[in-house]
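Novice: My questions are about this predicted structure, shown below with the sequence.
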Amino acid sequence: MKKKILILLLLLSVVISDSCKKDLLKPTDPNKLTQQGFFNKVGDATEAVLGVYLAAREMFYKTYAWDGGSEMAYSRINGRPYSNYAPGASFGSSVSRHWNDGYRCINRANYVIVNVKKMEAATTNSADLDELHRIEGEAMLLRAMAYFRLIDLWGDVPYYTNVLTGNDEAYSLERTDRSIIKDNIIADLDTAANYIPITVAKAEQGRATRAAVYGYRGKIKLYWACWAKTAGNLGEAQTYYAAAAADFAEVMKPIYGRTLYKGGDPGTADNPSYGELFDGAHEDAAYASEVIFAFTNGGPSFNTSDGQSDEFYGDTYLYDFGTRSTGAGGVNMAPEIRLVNRYQLLSTGGFAPPLIPLNPTTVPDARTRTNSAVNPASYVGRDYRMQATIMWDGTKINEILADGTVTSRELTFLYKTNAPTPPYLFADGAFTGYIFRKYIRQVSGYAREAGPQDSWMMRLPDVWLMYCEATNEVSGPTSECFDLIDKIRHRGNLPPLNRGQFGDKTSFFNAIEQERIIELAAEGSRFFDIRRWNEVEKIWPQPNGSPLISTWNETVRDEFKNAIDRDYQRFYLFQIPPAEIIKNPKITQNEPWL
């Protein structure tokens, strides 16, 4: 079992929890911690950078919730990053906490980098210097991730790398052109790539490796290429696509040891290997194979001197993905029928006819009609990853008690049915007619907000697909890229792509998009993908948009109905939190929100 790195800060202190042990190391008393008495030894710097990890973990906490802003998942998660979101509404106004979390991470990273540089200048011991460089590189990576997310959502934002001296300095900052920020964070990652090791000890699992640096450096370049392409700067776009592909190719080298979990073996239809990546029982194996970067979560019985406990340090998958019958969850994340329709047939590798939403109380043969969304037979013979990701009418799962105990009592999901006999899964709030199986833990001992499952921020298939996207933009489909996508498809037991059918840039991009939707479902990617591809108007065309319909043919919500251009613009560029402008009038509001 690995050690979990978890951090409690007032200024900077650290708790390291070993999941094999009951007792925890006690953190340094933050009330006794002063800047003058800190950063005297390498251990101080290590504690400090773990504080940056905590701030970054907070910024990217519940990253899956962003999928609720796409067309593939329904979300009603409050606060992170949005509440009861419907496309076209005041989306940006509800994410001020994300802005604040970003700058908290940046402030802590700046504090570490500035002070560690001073330690490096005074250090003669080569081993200590190597470790200090590593710490500096980690802080640079986390700061780059924070700035990258900020410029993605808000465009030009305040940029600084010093330790702010007080409110006067903070309130004097102006917005910096995001191209300058992009250049600076890429330069930081150039440095971090030289400082951060290729591998880390198992006890340090959760700290960054060099593969994460190259992965995020490539991702920043890829997004910049997409933005340049949308702006019509095609030469710049091509330059960044090529640079992104080179970074992803670096991650794919054997020296980094990344491979698909279980070699990409699909498992069986009833027990797909893909599901093990998210079931809470195979975390170490996932790290050893395809995880590029993750944030750690603590598990049960984690209590600290400030009163923060499981709810702050554990994973929250059962709370958001589970039902009352599976860990006392609230179905705060649910798949949409548009996601289900993307799972392809094993027989042909192509799409099945779209599912037909039917209300079984008014359509007598709804549960037996061909292609009916409430007919269990409509879901047979599809990509194995669907079984590991989604539950539909007739699927079964073991009961999970509120304390996290997985019982032997098998429950059947049937939308709108919560009767105790036969044992139906209690799933109030499953408004779309589907619920997620992905992330529902299959091991006992972890209550809904006290799980140990780490949050995967980047996995190898994500890198492969970004590499294929960048390569396709530069040179069109290549044999190598076809091979990579076929390996991803094989984990769903799908046949290889027909290379004649996907031989041009446009069709091959569609194949990449398809695999990103399925492979990365509910991992927080889809929302950002459709924004960087400038696809929002295509997904929700006027005048009717694309209303969300349940399996019972109910309208769950209208999306972008009768939208105006400003509604789309607000999806691409968020509102600067008004409170920030009140505090600092030098920060101007984004135009779509004026």
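Specialist: Now that the structure is in, tell me what you want to look at.
Novice: can we go C-alpha only for contacts and neighbour counts from here?
Specialist: Noted.
Novice: Just give me the neighbour total for D310.
Specialist: 24 (other C-alpha atoms under 10 Å).
Novice: what does the longest strand belonging to the chain contact?
Specialist: Longest strand in the chain by number of residues (criterion: DSSP state E): strand 406-412. Residues external to strand 406-412 that are found in contact with it (C-alpha atoms under 8 Å, 6 or more residues apart in numbering): 393-401, 423-425, 442-444.
Novice: out of the residues you listed, which one sits closest to G215?
Specialist: Distance to G215, by C-alpha to C-alpha, is smallest for Q442 among those, at 30.3 Å.
Novice: and that closest one, helix, strand or coil?
Specialist: Secondary structure assignment for Q442 (DSSP: H, G, I helix; E, B strand; the rest coil): coil.
Novice: on that earlier part again, buried subset of the contacts of strand 406-412 as a ChimeraX selection?
Specialist: Buried members of the contacts of strand 406-412 can be picked out in ChimeraX with the line below, counting by 16 or more other C-alpha atoms under 10 Å:
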select :393,396,397,398,399,400,401,424,425,442,444
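Novice: and here's the other structure:
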Amino acid sequence: MKITIYLICIILFAGACTKDLLKQQPTTELGANSFWKTEADATYALMGAYADIRPLFDRDYYFDGQGEYFRTRGTSTTSGNLQKGDAYNNGDYNPSGYGDNFDKMYQYLYGGVNRANYVIENVTKMLPHASATSLPELERIIGEARLLRGMVYFRLISMWGDVPYIGHVIYNNSEVAGLTRIPIGQVKDSALADFTYAFDKLPVKAAEAGRASKAAALSFRGKLQLYWACWNQFGWPELDKFVPDGAAATLAYRAAAEDFGHVINDYGLVLFRNGEPGECDVLGKADKLPNYYYLFTPVANGDPEMIMAFTHGGTGTNQGEELMRDVAGRSHEGSQCWVSPRYEIADRYQSIITGDFAPKLIPMNPSIAGARTTLNSAVNPRSYADRDYRMKSSIMWDYEMSVGMISLKSTGWVPFIYKTWNQAVTLEGVNYTTYNTDGCNSGYVLRKFLRNYAGQGRSDGNYNYPVMRLADVYLMYAEATNAVNGPQADAILLLNKIRHRGNLPPLNADKTASREAFFSAIEQERIIELFGEGQRSFDLRRWRAIERVWNPPYGNGVWRIDTYGAQMSRYFQNSSEREYQQCYIFKIPPGERDRNPNLTQNTPWL
């Protein structure tokens, strides 16, 4: 059974193998009689677990391609090195037809389970012999490993529903050869227990970069309860034998809100730079970028908003993040633009004058006379004036600038002008070479995650990638309280805090007049605030919102276009109900079922 390769291969030291970490036998593993003696041993093993589990979450922006505003044209190849994100490779990140292509993610997630179990099991054996001073630290290490295990199981059930549950180290194939899928509720309860143990044992604030705290454990526990509430409220018909329960939904919403409330109120956490918008340069300039932009650069490493973030080593460590390579183009260290904004995201950025949506952009080919100056034309830079500061921070449109860089040196400002890749251009009397990024097909490229300084290669970033942010907790708290009690004053205040970082005015009264109106306002903020962070597709599934976004089955489908008005991709054309169902739940990998006939298949994939 292929899964066993990932389950029984345990690597004691982080970085012991440089390729296929969970596919190889360890080369530097020590016997138990030589290890597991001191706090340092336990801590070193925990760091290995962090290193192995980090690549299961630190490129979640790919998942945004399954939504409507973010294009993923593939995944950057990483030479089979799990440290660089193998779990994401070969996945399908289009809005439709994606549920059958995540065999690697499934396998590596179970590798993460076994890695966490390895730490939990061996450090637990150390407890009876620990000194009074060592005991709290060892329990903390177990708490962190259980937090990581809970995160992995949360991801597994979010994608596949019922999954096998393994709570101990697997050493031979026979232990897993006949595994069956456990009902999602039981797996959920086990993950909640992991988060609860972690909350009890973790410090209020971790002194070390990248290590978890009580707030992280509460945030993930709250998030899992929020998802459980949604599955019970909106249903999950594709998950065989799951019976939605409205009472369970209400209880879970309340439990989620309670956890989020403690995170918000008990730990002194604040938004990055106190949630102030900062400065926003004039159109076409980027010397002064809003604070939201810097939240996604190493400037924000260690900031209180980052409730939990996975650290990266930077240049020369083989532990760098891949953000530049994925979000940028050739003009930026030969990057490949694997991900980019879709045209439709621009209309979601609201006016800082009215606090509501601006008139819709009009796609126009710039070859048409007046296209560059027509009011609301998508190729007229003035059409993007006075918008949410998060727009300038997140995307670039025609004539927006970024810093080019080659061979670790700056090449100066490069203007983005759609379809003019690497061409000479003169703007206001200054000569430039345009941004070379043929990976874009919408008329926009990302600024979010794009470094504005030279000195690091495309895969050598040292940004601590967030897997839980305070802004997300604000939004989840608002969603949970609204589901039970409708719009609440404290939740409205939290949304307005998030809007303030975009220099938007507070919500208009009509946005908080009802539960439905406030939910729409929450969804709007989730789209903008969490854009490109891997949340949208999971939101669409837990809300049963795919048909709302893409129209019902058997329709003409929905085109994605570019700023010129060209039709680029059509999704859900004549799609059957079964094809929609296959977007709500993922296919159990056939290879796993071939090796283990006890693994049943999710109904839409039979």
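Specialist: In hand now; what should we look at? Keep in mind the model is a prediction, meaning the values are calculated, not measured.
Novice: Quick check: closest non-adjacent residue to A511 of the first structure.
Specialist: Excluding its sequence neighbours, the residue lying closest to A511 of the first structure (C-alpha to C-alpha, 6 or more residues apart in numbering) is F502, at 7.4 Å.
Novice: Provide the secondary structure category for the one you found.
Specialist: Here F502 of the first structure is recorded as coil under three-state DSSP.
Novice: Near whatever residue of the second structure lines up with it, how many other residues are there?
Specialist: Matched to the second structure by TM-score structural alignment, F502 of the first structure sits across from T512. T512 of the second structure is flanked by 20 other residues according to other C-alpha under 10 Å.
Novice: okay but T512 of the second structure is in contact with A489, surely?
Specialist: No. Checked against C-alpha atoms under 8 Å, the pair T512 of the second structure and A489 is beyond contact range at 9.5 Å.
Novice: my read: F272 of the second structure touches G302, true?
Specialist: No. Between F272 of the second structure and G302 there is no contact under C-alpha under 8 Å: 10.2 Å.
Novice: Tell me which of those two has more neighbours.
Specialist: F272 (21 against 17).
Novice: residues near the closest residue to that one other than its chain neighbours, how many?
Specialist: Leaving out its chain neighbours, the residue that sits closest to F272 of the second structure by C-alpha to C-alpha, 6+ apart is E305, at 5.6 Å. For E305 of the second structure, the neighbour count with other C-alpha under 10 Å is 24.
Novice: Kindly report the same for A246 of the first structure.
Specialist: Counted by other C-alpha under 10 Å, the residues lying close to A246 of the first structure total 17.
Novice: Identify the residue of the first structure aligned to E139 of the second structure.
Specialist: Counting by TM-score structural alignment, E139 of the second structure corresponds to H133 in the first structure.
Novice: Map the residue nearest to F272 of the second structure across to the first structure for me.
Specialist: Counting by TM-score structural alignment, E305 of the second structure lines up with E290 in the first structure.
Novice: ok, so what distance separates its match from P422 of the first structure?
Specialist: According to C-alpha to C-alpha, to the nearest Å, E290 of the first structure and P422 of the first structure sit 40 Å apart.
Novice: go on, E580 of the first structure?
Specialist: Look at E580 of the first structure and P422 of the first structure: by C-alpha to C-alpha, they are 54 Å apart.
Novice: So between these two, which is more surrounded?
Specialist: Between E580 of the first structure and P422, counting by other C-alpha under 10 Å, E580 is the more crowded of the two (17 against 9).
Novice: contacting residues for the more buried one?
Specialist: Residues near E580 of the first structure by C-alpha under 8 Å, 6+ apart: I587.
Novice: looking at the alignment, what does it pair up with in the second structure?
Specialist: Under the alignment (TM-score structural alignment), E580 of the first structure pairs with E592 of the second structure.
Novice: Against the first structure, what's the mean shift for the one helix or strand that match maps to, could you check?
Specialist: If you go by DSSP states H and E, E592 of the second structure is part of helix 590-595. With mean C-alpha distance after the TM-score superposition for the first structure, helix 590-595 of the second structure departs from the first structure by a mean of 0.9 Å once superposed.
Novice: chain center to that helix: distance?
Specialist: With C-alpha atoms, centre = their mean, to the nearest Å as the basis, helix 590-595 of the second structure stands 28 Å off its chain's centre.
Novice: Quick one: residues in contact with stretch 487-496 of the first structure.
Specialist: Outside stretch 487-496 of the first structure, the residues that touch it by C-alpha under 8 Å, 6+ apart are 264-267, 272-274, 344-349, 383-385, 461, 486, 515, 519.
Novice: Over to that stretch now: how far is its first residue from its last?
Specialist: Span of stretch 487-496 of the first structure from end to end, C-alpha to C-alpha: 8 Å.
Novice: How about stretch 98-105 of the second structure?
Specialist: Start-to-end, stretch 98-105 of the second structure (C-alpha to C-alpha) is 13 Å.
Novice: Would you point out which residue in the first structure pairs with E276 of the second structure in the alignment?
Specialist: Aligned partner of E276 of the second structure by TM-score structural alignment: D265.
Novice: From L277 of the first structure, how far out is its match?
Specialist: In terms of C-alpha to C-alpha, D265 of the first structure sits 13 Å off from L277 of the first structure.
Novice: What residues sit buried inside stretch 150-159 of the first structure?
Specialist: For stretch 150-159 of the first structure, burial by neighbour count (16+ other C-alpha under 10 Å) applies to L150, I151, D152, L153, W154, G155, D156, V157, P158, Y159.
Novice: let me redo that: stretch 197-204 of the first structure
Specialist: Here stretch 197-204 of the first structure shows P197, I198, T199 as buried, counting by 16+ other C-alpha under 10 Å.
Novice: quick one, strands of the stretch 1-150 of the second structure?
Specialist: Assigned by DSSP state E, counting those that start in this stretch, the stretch 1-150 of the second structure shows strands spanning 70-72.
Novice: Helices of that one, residue ranges please.
Specialist: With helices called from DSSP state H, counting those that start in this stretch, the stretch 1-150 of the second structure shows them at 3-8, 39-53, 103-126, 135-160.
Novice: cool, the stretch 301-450 of the second structure as well?
Specialist: 323-327, 389-394.
Novice: can you name the residues of the first structure that the last one overlays?
Specialist: For helix 389-394 of the second structure, the aligned range in the first structure is residues 384-389, judged by TM-score structural alignment.
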